[in-house]
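Student: predicted structure and sequence below. I'll ask about it afterward.
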Amino acid sequence: MQQPNLASRGASKAGMVFRVTSGNFLEQFDFFLFGFYATHIAAAFFPASNEFASLMMTFAVFGAGFLMRPLGAVLLGAYIDDVGRRKGLIVTLAIMASGTLLIVLVPGYASIGLWAPALVLLGRLLQGFSAGAEMGGVSVYLAEMATPGRKGFYASWQSASQQVAIVVAAGLGFALNLWLTPVDLAQWGWRIPFGIGCLIIPFIFLLRRSLQETEEFANRTHRPTMKDVFGTLYDNAGIVFLGMLMVAMTTTAFYMITVYAPTFGKSVLQLSTGDALIVTLLVGVSNFIWLPIGGALSDRFGRKPLLAAMSLLTLITAYPALSFLAQAPSFAHMLEVLLWFSFLYGIYNGAMIPALTEIMPVEVRVAGFSLAYSLATAIFGGFTPAVSTWLIHMTGDKAAPAYWMIFAALCAFIATLVLYRRLSAQSLATA
């Protein structure tokens, strides 16, 4: 059987980055749309006696997809560590596309009753299962293809590609808000962006099929079996756990400033739909700028200083910033606060992604990365909209989502210090 060409013989690095991150675009595009159109999805699939209950059910289904990520991380991650980055990423894309198509095509509750929320839940579970290994596979591919000394910069494009999806989704949402009446948007218009996501699936498949295997993986002589993966993950459970806590800051901040932000702006701050979308679009642009900068800075100054500094800044500033916004809600204030959070997230995540690829054992690099990331997303990030909605409802404090950010930042700060102290001790022991 003919082997795929090595990455070193293929197209340019930029072309490789574009092809491998294309699936990330689709994943985040759909995830963002689900969060932004939560109120419309709630009315279509989860009718309830009051808006709070309906919205909570919608966000619970949104979060349920993240519960599948750890399972996908282990099973699909092990598959990618066995068969290769290229083949594995084509499989994750196929599963993700199936979930997206299902959500788009499901009729509303009024047409098929309980089958509607059940099928939407199934679509979310498929998306979550796929995403469990998608981000890990992409991050490891980028790290393995990076030129020496620039691993942080290259790996940061995994997250940067997601910001393009946010900008495109927010732009589509803003256009639909101008072109359609509120009634049409609520009844059927919200499905249009999801349909557009389905239309680009064949193009992304073509991009993924043209991927070439990384030279580092192709040169490996040992490919772990599923049993080997489970054993190695078990032996390194402490590193996976600390990695999960380190990722907590990333997932919570990201879903706070992107997926939850439009709902927060409309439902809590009573800003217009257009204002909330423009803010989210600008946040996506800001993230896209800061992420590669964070990766490059981590190449220059090290991962630990950036991780510790950004998590500490989040601990100190999260509540004052959201309290300022809650007391004086406006387009300008929401933009100021979310751009500050974007800076914290971008620099932190730019350093965190390459750090996570470096701390995992090489033979289970995708599975280990994916499991740590998926656990953090399932526990912290995926339920950020639901937890934020619940905190505001229970406390009456519109700035209450900051408590969740502070908790995640504290976990990340402690994990960073413990993890790098542990790695330093191991390096001294083997020196």
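Tutor: Yep, that arrived.
Student: from here on, just use CA atoms for contacts and neighbour counts.
Tutor: Noted.
Student: residue 113: neighbour count?
Tutor: Neighbour count of residue 113, defined by other C-alpha atoms under 10 Å: 13.
Student: how near is it to residue 59?
Tutor: 19 Å (C-alpha to C-alpha, to the nearest Å).
Student: and if you look at residue 237?
Tutor: 30 Å.
Student: out of the two, which sits in the busier spot?
Tutor: residue 59 (25 against 14).
Student: my guess is that one contacts residue 38, does it?
Tutor: Yes: here residue 59 reaches residue 38: they are 7.3 Å apart, a contact under C-alpha atoms under 8 Å.
Student: ok, residue 23 - contacts?
Tutor: 93, 134, 204, 208 (C-alpha atoms under 8 Å, 6 or more residues apart in numbering).
Student: distance of it relative to residue 69?
Tutor: In terms of C-alpha to C-alpha, residue 23 sits 16 Å off from residue 69.
Student: and here's the other structure:
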Amino acid sequence: MSGAEHVEPFNVKRAALAATVGNMLEFYDFITYSFFAIQIGHTFFPTGSEYGSLMLSLATFGAGFVTRPIGGVVLGIYSDRIGRRPAMLLSFALMGAAILTISLTPSYNAIGIAAPIIVIAARMAQGFALGGEVGPTTAYLIEIAPPEHRALVVAWQPASQEIAATAGALVGVILSKTMAPEMLDSYGWRVAFLLGAVCMPFGLWMRRTLPETIPQGEAAAPAEYRTNHLSQARRHIGLIALALMILASGTISTYVTQYMTTYAQNTLHVSSTLAFAVSLVSNGIQFVGALFGGWLADRLGRKPVMIWPQLITLLLTYPAFLWIVHAPGALSLLVGFGVLSAIGSLPFTAFYATFTEALPQNIRGGVFATVYAVAIASFGGTAQLVVTWLLHVTGDPLAPAWYLLLAAIVGLVAMSLMPETAPMKKHPGKS
């Protein structure tokens, strides 16, 4: 069941906009932390070494992933039983409270050990909120979309994440150009966070107007729901395993890409302005790629759009990193990461559509949210720590490439085994 019959046609575009605007604001707040990991480390985790401060800051970034599976289970199941809109409103409100807390927490030098404790707690609240955001939102987009445009509508889920990352990188470019390094360390990163916080009321207002896609009166009693949910989930265990592999591949790629701001500054020793510009360009390209991938998946089918771009990404990753490492500069960084971003963003939109289409509506939000959150927590939360550690122990600036290659191989294998779920299309010239 697509669920589209529960939303009037003239409301579909507005409903998709409201859902993805909220998603974009939540991801802006979550991802912006990684762009300012160095500055946040100086504020809350002062140590005797840059490496130690950065690792503690990235560990706190990772703490936000620990609670994502919990949020995925709780809010995902809540969305299946009660409705998509209440779940999306709750996750959004929690994210708003957490981001304000991080933005306004005094530094370690001002309040001591309480500062990192408060920030870690707020990151964990953010993780819970975001864990329950993706599943209900993706399910909602599938349910409001007409069958012939499902992949394109669902593409706004990853596309909104790229808008968020692009906005975060743009803010970073502007702040790094207009502020001295000590000002960026002191309060510049707080400005970036507060810009997201001030948009929260708009997102809440938009989401309050969303039409619901879960039919009223169809919610099962708790015990009955748990039984049905588990039994149906077991029947889809193979699909879930493949989804975990693909999401692991995708999240490693995503969070290593977000780490390139820090990598460019710490490892390649380029200016912070160029480092933020690289993230701005790569995320902007991934936004276009996500939508283009959805458009292609509606016309060519889901599997071709998953498999072929993933294979090309696998073949290009190492040569791109070789160029970047041996000739670090604006041309190699912008073109190298730009090409990888453009091609690598195509497969995962098709995957989002495939996985949500393959799940029954009454378990769609909970299963998608849980699988997504587990994969992100296991691999997204550790990706930047692993890359930083690999760079430190090997001294090899190509270490991120090896990690990306391993992830790409796992993703390609799983994508080749996924079912084709695209509705049958009429071909030109045929009736």
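Tutor: Nice, thanks for sending it over. Computed from a predicted model, the values in this text were never measured in an experiment.
Student: between the contacts of residue 23 of the first structure, which is nearest residue 405 of the first structure?
Tutor: residue 134 (24.8 Å; C-alpha to C-alpha).
Student: residue contacts, the closest one?
Tutor: 23-24, 89, 92-93, 370 are the contacts of residue 134 of the first structure under C-alpha under 8 Å, 6+ apart.
Student: 6 Å instead, please
Tutor: Going by C-alpha atoms under 6 Å, 6 or more residues apart in numbering, residue 134 of the first structure touches no other residue.
Student: about what we covered before: quick check: the farthest pair among the contacts of residue 23 of the first structure?
Tutor: Pairwise over these, using C-alpha to C-alpha, the maximum falls at 134 and 204, 13.6 Å.
Student: now list whatever residues contact both of the two.
Tutor: Counting by C-alpha under 6 Å, 6+ apart, nothing touches both residue 134 of the first structure and residue 204.
Student: so how many other residues sit close to residue 110 of the first structure?
Tutor: So residue 110 of the first structure, with other C-alpha under 10 Å, has 12 neighbours.
Student: what residues are up against it?
Tutor: Going by C-alpha under 6 Å, 6+ apart, residue 110 of the first structure touches no other residue.
Student: distance of it relative to residue 116 of the first structure?
Tutor: Shown here: residue 110 of the first structure relative to residue 116 of the first structure, a distance of 9 Å by C-alpha to C-alpha.
Student: next: residue 307 of the first structure.
Tutor: 42 Å.
Student: same deal with residue 397 of the first structure?
Tutor: Taking C-alpha to C-alpha, one finds residue 397 of the first structure at 34 Å from residue 116 of the first structure.
Student: which of those two has more residues huddled nearby?
Tutor: With neighbours defined as other C-alpha under 10 Å, residue 397 of the first structure and residue 116 compare such that residue 116 has more, 20 against 12.
Student: dump the residue contacts of the more buried one.
Tutor: Taking C-alpha under 6 Å, 6+ apart, one finds 45, 108-109 in contact with residue 116 of the first structure.
Student: over to residue 107 of the second structure?
Tutor: 43-44, 115.
Student: how about residue 286 of the second structure?
Tutor: Counted by C-alpha under 6 Å, 6+ apart, residue 286 of the second structure has contacts 341-342, 345.
Student: preserved in the first structure, out of the residues you listed?
Tutor: Retained in the first structure (both residues aligned by TM-score structural alignment, their matches' C-alpha atoms under 6 Å) from the contacts of residue 286 of the second structure: 341, 345.
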